[in-house]
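1. below are the sequence and a predicted model for it; my questions follow.
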Amino acid sequence: MKRLIDLFRNKYFIAIAAFAVWMLFFDKNDIIAQYEYSVQVKKLQQEKDFYTKEIALVKKDLKELDSNLNSAEKFAREKYFMKKANEDVFVIVREEAKK
């Protein structure tokens, strides 16, 4: 018991303990902030991956549109529901299964 009391009275132990408490709980970059930064980095990485895939798809579509005029007409009909003057377009929307 005497050794424990002597340890708590040691000025180096008190300084290190105070520094550790300050860095873990009161500093601008404490443990909670580091966790929030980690979550934010993971979210941004997922967004980056999503947009990278989307960019690849758009580049593929653009390359296809530049190479063939028939594919441009098909693309306009499918994506933007464009039609010729004497045509009617029917859009069928399927409902997703409710869980």
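-> Arrived safely.
2. switch to C-alpha atoms for all contacts and neighbour counts from now on
-> Noted.
3. contact partners for Ala72?
-> Taking C-alpha atoms under 8 Å, 6 or more residues apart in numbering, we find Ala72 in contact with Glu64, Leu65, Asp66.
4. scan the chain for its longest helix.
-> helix 31-67 (DSSP state H).
5. what packs against that one?
-> helix 69-80 (3 or more C-alpha pairs under 8 Å, 6 or more residues apart in numbering; DSSP states H and E).
6. what angle separates the helix it packs on from helix 31-67?
-> 140 degrees (axes from the mean of the first three to the mean of the last three C-alpha atoms, to 10 degrees).
7. what residues of helix 69-80 count as buried?
-> Going by neighbour count (16 or more other C-alpha atoms under 10 Å), the buried part of helix 69-80 is Ala72, Phe75.
8. any idea how far that helix is from the chain center?
-> How far helix 69-80 lies from its chain's middle: 31 Å, per C-alpha atoms, centre = their mean, to the nearest Å.
9. next, the one to line up against it:
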Amino acid sequence: MENEKKHKKIWINALKNKYLIASVLFLTWIVFFDENSFVSHSENKRRLNELTKQKKYYIERIEADKQKLEDLSAGEKQLEKFAREQYYMSKPDEDLFIVIEEE
């Protein structure tokens, strides 16, 4: 019983302390509600990582497309090879067989 009274007295004194209340309110504001809060900071960091991965992916795609464009610009034979492989085109007197490999 005596311990309980001591704890209540400590809490009552703590709640009367304006500096403690101001500090708790300030920390709560900074952590959750401020524009630069820890919550928004972690969300922005996660988004930055995601965008960095996307940037890397698109840079690789751009390089692959540049290489493909160079191959297509190399000549008519390369263009014909590309059309045959990608779009299954054939000459009028040719037969086209598509083989699907199963793993």
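-> Structure's in. What do you need? Keep in mind it's a predicted model, so treat the numbers as computed, not measured.
10. just give the TM-score of the two.
-> Scored by TM-score structural alignment, normalised by the length of the first structure, the superposition of the two chains gives a TM-score of 0.71; 95 aligned residues with a C-alpha RMSD of 2.7 Å.
11. out of the contacts of Ala72 of the first structure, who has the most neighbours?
-> Leu65 (17 neighbours; other C-alpha atoms under 10 Å).
12. what sits against that one?
-> By C-alpha under 8 Å, 6+ apart, Leu65 of the first structure lies in contact with Ser71, Ala72, Phe75.
13. tell me which of those persist in the second structure.
-> Retained contacts for the contacts of Leu65 of the first structure in the second structure, judged by both residues aligned by TM-score structural alignment, their matches' C-alpha atoms under 8 Å, are Ser71, Ala72, Phe75.
14. which one of those residues is nearest Asn10 of the first structure?
-> Nearest to Asn10 of the first structure out of those is Phe75 (C-alpha to C-alpha; 76.7 Å).
15. return the residue of the second structure aligned against the closest one.
-> In the second structure, the residue paired with Phe75 of the first structure is Phe82, using TM-score structural alignment.
16. how close does the residue nearest to that match when sequence neighbours are not counted sit to Arg61 of the second structure?
-> In space, Phe82 of the second structure comes closest to Leu72 once its chain neighbours are excluded; the distance is 7.4 Å by C-alpha to C-alpha, 6 or more residues apart in numbering. When distance is defined by C-alpha to C-alpha, to the nearest Å, Leu72 of the second structure is 16 Å away from Arg61 of the second structure.
17. that older thread, closest to Lys43 of the first structure out of the contacts of Leu65 of the first structure?
-> Taking the contacts of Leu65 of the first structure together and measuring to Lys43 of the first structure by C-alpha to C-alpha, the closest member is Phe75, at 32.1 Å.
18. what about the aligned residue in the first structure for Leu69 of the second structure, neighbour count?
-> The pairwise alignment with the first structure assigns Leu69 of the second structure to Leu62, based on TM-score structural alignment. The number of residues packed near Leu62 of the first structure is 12, by other C-alpha under 10 Å.
19. span of stretch 21-40 of the second structure from start to end?
-> 24 Å.
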